[in-house]
Each structure stands twice: as structure tokens, then as C-alpha cells.
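Peer 1: sequence? don't have it. structure:
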């Protein structure tokens, strides 16, 4: 049993969790992020982008509604800017990439519970059967007949495929995300040349503009996830500016409304920097979202770096971590 599970079990059995849940939450914005909702076991691609099953997502939504207020779009922006004072913890739910699951699974659940979500789209993917770099890496490594793969870019690196393939996928994805990986095309070409298998034919994997407009009309918020989903921190400033400008322009043209929010691809430290934040602000973005954990407390809200966390797939850990962050402002581990 993990330390997180042990701590969660202790807090529940001791009654501390229940006491904390009845206490007043801190003035803050807790933003949870998803990429895909559904059954990870059924995918041939990256399983780690699945954060919850449909049932688990609905359970989380019910828990949030019971204990907090859920905000999105302009209501969230007003809290971030200080136009609306923060009096207790507010919840925002975001979805990156624009997978078709957003429309077929997450959107109906949100509508059924009269909740709004924030969806970040990649114009280059909208309405397509694209297999993005993380999904391609996952599929190729899982299905390769080879025992090892060697990369020369950005620095020499060999991955052994004789052991746990899922762990190998995670290691290669971490390597791809390195800030000094300035030639992602070379990286992928090295992988494809050695891997010994090819991607399968797939049907459409991302929502189209008509579906995005339907979601917007139903109260969902639409934002940018850059034009191509390449990692901003690996790019020169002028290329970053193009990514943010093109995505904003294309989404606005197809959705028919101003785009004021941006989720940085990958979102970890190094996937963007202060230069990225300045560019985004100069282009009219009012809220930009990272993804390395944490909660946005009333005395530490950075509109160009709004903290987001992943929700645990363990129901008890989800409940405990939500409660600790909203009451204490941090996790004890």
C-alpha cells in the first residue's frame, strides 16, 4: 500500500477527514485537469492520459458539487483577476487536447449535472484522426519487436524494452519532453527508423468544430492549447508567438467568440517560461494554465501561471487530497 493510500486511510478511519470536510475551506481556486475520461485498458495508445473512468469522473463531479462551487469561463476569469472576491475554495475543471472523449463522455456528464468545464483545443488536431507524438510513442514502444532503442537527439540515450513496456513508455516520454529537445522531428524519426512496427489506421480521434460550437452553446468554455501542441519551452520566442497567435485566430474564427485562455502543452516546469507568459499576455490571453500541481490561494494567484492538479484514480485519495488542499492549501507529502 502506498504512503498516499496509508495516509488517506488513516485520515478516514480516525475521523479527521470528516472533520476537515465540515470545516470552512480557504479562499482559493482548485483547478483539476483531465486529458481523457474513459477506460484506459481499451486504448492502444498512451494509457497515462486517462485520468478517470466515466463513473469515477461523475463521482468526482458529484463530490465537487456537494462541497464546492464549480466555475468556468468568465466566472473563473473574474475570480482570477480579483473582480470577484474569493471567499472560499472554488473548483474549475479543465480538459486538454480536445479528444473525442471530451464530447462523447465528459460533456454529457457535465451537462447532466448542470456544470461547465473548460476545454482547450489544438486547431491542428480538430476533427482529425491524428495520432499525436505521445500516443505514437506509446503505441510504437508497446508493440515493437525490438529489445532496445537508441536515441542520439537531444543526447545519447538507450531504452531497454525487455522489461516493463509501460515504464519504458514513461521514460521515453520524459526524455522527449526535455527542454533541450529542440528537434522533435529528428527524435521521432530516430524512433520510427528503429522500432520495427507501424501505426495502425484509426478513425477520427478529436472533436470537430461543429461539436466544439455545440459545447460552447451549452455553456462550456473553449480555450487554446496552441496550434500544434509542440512544447513551447523547446521553441524560440518567435515560434512560440506564432503558436499562440495562430491557435487563437483559428479557434476564434471557428467558434465565433474571443479566446482569452490558454493551457500550456505538457504544462510542467520547463514546458514554458517567463518569455512564454509575456508573449501570451501581450496577445490578450487573460488566463494561462500550467500542470505541475498545487492550488491557487487568494494571496498567490498568477493569471499567466494558474496551477492545476491531476485527480487520483483512487476515490479515497481523491477525496482526501481535495479536502487537504482546500482546507490547508497544501499536501503534507
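Peer 2: Great, that's in hand. None of the values given here were measured: they were computed from a predicted structure.
Peer 1: when you work out contacts or count neighbours from here on, use the C-alpha atoms and nothing else.
Peer 2: Noted.
Peer 1: do I have it right that residue 275 meets residue 237?
Peer 2: Yes: the criterion here is CA atoms under 8 Å, and residue 275 meets it with residue 237 at 7.0 Å.
Peer 1: so where do the helices sit in the stretch 201-333 of the chain?
Peer 2: Remark: helices assigned in the stretch 201-333 of the chain by DSSP state H, counting those that start in this stretch are 209-217, 237-255, 274-282, 315-328.
Peer 1: comparison target below:
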């Protein structure tokens, strides 16, 4: 028996060429199936409940244990992932934001994904964004657009500077409500589907989640609205956790096996303390390494992104 577990995290899983928005970075279903076959051959795939029981000292992990986790509330997970997991008699752990389920609101980060996927000319998008900053400058006491460009226009290993500027400004550079307001305007400008249609296409619904739970899947928390839990005040932190926990339990998740996938992969002592108070048993970051449940921190378990395995299958 072992103390280590390889934890894998997935996001979008869809055929890009037949998607309305093929520019969104997604894992192809065929590659997901290949990875699943690879994991079944080389690992012992465990469930979230198996992991928590091992953490509680009620059982032991098998050698080469592996856990599959799926972030966000994507309809991809119901349509594409869920049938494959059932076919292979494998359980996964899913982490849905609750705001899309209760308010039919699109999560800010998903708005940004779709804006960038729809914008054929990124320089035009940047100019539209700068114009909106000017429009809301007095109301929100904003700096000049050049200030934000200098701060956030830095190329990364994945994206050119203009794309990084759009992402970072809307994700964390502005007031949260203003980012939503500007993102809604840009969605309406660039995307050929209404926000209502986009919401329907992007997310699962409560009935689908109930079905998945009834068929052996586990659901955990990723917060109510996917805000950075390290940035919110104590009252907001409590709400993000409690509202998320309450909803998944109402849908059928066993309250003895509550877990958290940190929004943006970030946590601190205040967040961990709030999770313990809420009865959360385990939480996952975005650090990439194998998790050791004996010597590691159960509230800071690392996970590998699915891309780590692309060249192994």
C-alpha cells in the first residue's frame, strides 16, 4: 500500500473543430479517452471518497494511486467526460461554481475566455477595452489606460503581451463588478451568441449534477463565484464557502466527503481555517507534483494539469 497519489485536473474537454468557439484551449475527447486508458493501465484510479478515507486513517491508498478531478461547471463534463468514466467504472471529483447554477451568470474567467476566442483582431479588442476604461474612469476612479498597459502588457510563455493585458486587467486589475460589466459589453460586441445562449452551452445544470452524483461521482467546492478566496474579506469568504457547500449537498453530495478546489489554485491560512470550520476534508492547489498524504498538507494537495500527460499516452 502507498502514501502517494497522482492527482490530475481537467477543464474544457471538447472537440475544438466542431465547437462554436474553436479558439478556446480544450482537451480533445479522443485524447481524454487515451489518457483514461493510460491511467487505467498504469495506475489504480481512486475516488475522492477513497482519498478522504485514507486521509482519515480509515483505509490505505493502493500503490500508484491516481485521482481524476474536473474544475468548473462545464457541460463538457456531463456530455463527454461522465459517459467515459461510467464506461470504465471510474469515479471523478467535480468542482462547479454555484453562481451559474443559481443566477445563470457566466463566471468572469469564462467570459474572458470567450471574448478572446471571438475577437479576430486582438489589437481592436485592446482598443475597445481602453475606450471602456476611459468611459468608466470617473465612476470607478480609474488610472489612465496607459498605466494599466504598462502594468499588465507583459508577454508570457503562453500568450503575447496584448492577450496577457486583456486577461490580467479583467481578472484582477479592476473592481470585480466593473470587470463583469466591461466583460458583458465585450461579450455582446464580439460574440455571435447571446449571454443566455452562451450560459446554456457552457454549463451543466442541477439535474445533470444530481444524475452524476447518483451514479458515483463526487462534487466539491470551488467557491460560489470563483473569486480569489485570498482576496476577499472574512464575510465574503464565509459566503463563498458556505453557499457552495450548501448547494452541492442539496444536490446529493455526501456531507461527510466535502472538498475544495481553490479558485486560481491559491490559498492562505485564513482560507484553510475557514474550510476546516466548514467541515471540508481536503483541498487542492495548482502546484504540480505528486501528493504525499502522510507528510503533506491535506489542505494544499498538488495536482498535475492534464497537459502534463499529453506526451505520455
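Peer 2: Everything's here; your move. Since we're looking at a predicted model, the values are computed, not measured.
Peer 1: report the TM-score for the pair.
Peer 2: Once superposed, the chains reach a TM-score of 0.78 (TM-score structural alignment, normalised by the length of structure 2), with 283 aligned residues with a CA RMSD of 3.1 Å.
Peer 1: any chance of the helices of the stretch 201-333 of structure 1 in a markdown table with distance to residue 89 of structure 1 and mean neighbour count as columns?
Peer 2: Converted to a markdown table, the helices of the stretch 201-333 of structure 1 look like this (distance: least, CA to CA, whole Å; neighbours: other CA atoms under 10 Å):
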| stretch | distance to residue 89 of structure 1 | mean neighbour count |
| --- | --- | --- |
| helix 209-217 | 25 | 17 |
| helix 237-255 | 30 | 18 |
| helix 274-282 | 25 | 16 |
| helix 315-328 | 6 | 20 |
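Peer 1: which one in structure 1 is aligned with residue 35 of structure 2?
Peer 2: Aligned counterpart of residue 35 of structure 2 in structure 1: residue 60 (TM-score structural alignment).
Peer 1: brain fart, residue 46 of structure 2
Peer 2: In structure 1, residue 46 of structure 2 lands on residue 71 (TM-score structural alignment).
Peer 1: how far does stretch 228-241 of structure 1 stretch from one end to the other?
Peer 2: 12 Å (CA to CA, to the nearest Å).
Peer 1: any idea how far it is from the chain center?
Peer 2: 18 Å (CA atoms, centre = their mean, to the nearest Å).
Peer 1: same question, stretch 149-164 of structure 2
Peer 2: That offset, for stretch 149-164 of structure 2, works out to 22 Å (CA atoms, centre = their mean).
Peer 1: what does stretch 135-144 of structure 2 contact?
Peer 2: 133-134 (CA atoms under 8 Å, 6 or more residues apart in numbering).
Peer 1: please redo it, this time with the cut-off set to 7 Å
Peer 2: Applying CA atoms under 7 Å, 6 or more residues apart in numbering, stretch 135-144 of structure 2 turns out to have no external contacts.
Peer 1: thinking again about what came up before, what's the local residue count around the match of residue 35 of structure 2?
Peer 2: Residues near residue 60 of structure 1, counting by other CA atoms under 10 Å, number 18.
Peer 1: the one 5 residues further on now?
Peer 2: Applying other CA under 10 Å, we find 15 other residues in the vicinity of residue 65 of structure 1.
Peer 1: what about the helix or strand harbouring it, how far off from structure 2?
Peer 2: Under the criterion DSSP states H and E, the helix or strand holding residue 65 of structure 1 is helix 54-67. With mean CA distance after the TM-score superposition for structure 1, helix 54-67 of structure 1 departs from structure 2 by a mean of 0.8 Å once superposed.
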